[in-house]
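Enquirer: predicted coordinates and the sequence they were generated for:
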Amino acid sequence: MMKKLVFAGIALVVTGNVMAQDLKSSAVPSVVKTALEKKYPEAAKVSWEKEKGNYEANWGGKSGEDNSVVFTPSGTFVEIVKAIAVSDLPKNIAPYVAAHYKGARIKEAGRVTDAAGKTMYEAEIKGGDLIFDENGSFLKKD
């Protein structure tokens, strides 16, 4: 019995490091929470994740993730991703995905605005996010 418990604990630790880590609000630096409140006072029922060393706040919509905002540990705004309908992506993104990712289906889409005000688009497919510029030209896979 003890061996099973130890193995389950190890599996949990190993898999937990691969994905975003859910955080309690108390684990988020106050400077980050204050930055969110100042920039997005409408944010309510916020859930937090730690990803790639930064803090991600999610809120809104049925899934609670219509808005996804990233801040550095010092509270500097990085970007916001607002969920949009897949049909609202620039018209050249779906044909690009069909041509370059055979059989892939765009599951979710988002409009990304970075700290400089630059707009990009995110198309989520199985295996990652595809990032496109404001005109729908492919930039990279995340």
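Expert: Now that the structure is in, tell me what you want to look at.

Enquirer: okay, CA-based contacts and neighbour counts for the rest of this
Expert: Noted.

Enquirer: this protein: helices as residue ranges?
Expert: 2-16, 30-39, 93-100 (DSSP state H).

Enquirer: could these be laid out in a markdown table, adding mean neighbour count and distance to residue 55?
Expert: Below are the helices of the chain laid out as a markdown table (neighbours: other Cα atoms under 10 Å; distance: least, Cα to Cα, whole Å):
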| stretch | mean neighbour count | distance to residue 55 |
| --- | --- | --- |
| helix 2-16 | 10 | 16 |
| helix 30-39 | 15 | 8 |
| helix 93-100 | 14 | 28 |
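
Enquirer: structure B:
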Amino acid sequence: MKTQITLISTALTLICIATFAQDIHPSEVPSIVVNNFKKEFPRASDIEWELDGNNYKVDFEIGWGTDHETWYDTAGNMLKHEEEIPKSNLPNEVIFKINSDFKDLRIDGSKKITQGTEVTYQVELENLIEEWKVIFSSTGEVLHKIED
């Protein structure tokens, strides 16, 4: 329950902050943040920085269009990383839960979200009538779902 409340609170905070995020030039990003980003993602391309509240958000791609979003604090610590992944990279437990609880829906997109040591998966599920964004734990537990 604490994880769900934390996850929901974090999601709402990011949504509110994202409303006020603004694009910035790479020269406006502290060097510690840029250096840590380059160490972590040396093959990043199509890099775009935003000031997101007091944190720095970077949108980028790796390889042939794999989208990533990462947030850093002013000290250069990575706060969160979101990576688009193919459904074949979802844990078996998540696939099992989708097949049992959402069997009338198909996977339209998925992301792996790492925040500290916690890994969750956001999956967009849809059919002709409905669309859902569902956040799963790595063990397949539904942490949050919202009709899209």
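Expert: That came through, no problem. What you are looking at is a predicted structure, and each value in this text was computed from that prediction instead of being measured.

Enquirer: make a markdown table out of the helices of structure 1 and add distance to residue 86 of structure 1.
Expert: Converted to a markdown table, the helices of structure 1 look like this (distance: least, Cα to Cα, whole Å):
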| stretch | distance to residue 86 of structure 1 |
| --- | --- |
| helix 2-16 | 29 |
| helix 30-39 | 27 |
| helix 93-100 | 9 |
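
Enquirer: out of the ones you listed, which is closest to residue 77 of structure 1?
Expert: helix 30-39 (7.7 Å; Cα to Cα).

Enquirer: how close does that closest one sit to structure 2?
Expert: Its aligned residues in structure 2 lie a mean 1.3 Å from helix 30-39 of structure 1 after superposition (mean Cα distance after the TM-score superposition for structure 1).

Enquirer: other residues contacting stretch 45-58 of structure 1?
Expert: Residues outside stretch 45-58 of structure 1 that contact it (Cα atoms under 8 Å, 6 or more residues apart in numbering) are 19-25, 28, 32, 36, 59-60, 64-73.

Enquirer: mind running it again at 10 Å?
Expert: 17-29, 32-33, 36, 43-44, 59-60, 64-82 (Cα atoms under 10 Å, 6 or more residues apart in numbering).

Enquirer: now do stretch 20-27 of structure 2
Expert: 14-15, 34, 47-58.

Enquirer: stretch 28-35 of structure 2 now?
Expert: Residues contacting stretch 28-35 of structure 2 (Cα under 10 Å, 6+ apart): 26-27, 37-38, 40-42, 49-51, 55-58, 71-78.

Enquirer: give the PyMOL command for selecting the buried subset of those residues.
Expert: Per 16 or more other Cα atoms under 10 Å, the buried members of the contacts of stretch 28-35 of structure 2 correspond to this PyMOL selection:
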select buried, resi 37+49+50+51+55+56+57+58+71+72+73+76+78
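
Enquirer: ok, now how distant is the residue positioned nearest the centre of structure 1 from residue 58 of structure 1?
Expert: Residue closest to the average C-alpha location in structure 1 (Cα atoms, centre = their mean): residue 68, at 5.8 Å. In this view, residue 68 of structure 1 and residue 58 of structure 1 are 5 Å apart by Cα to Cα, to the nearest Å.
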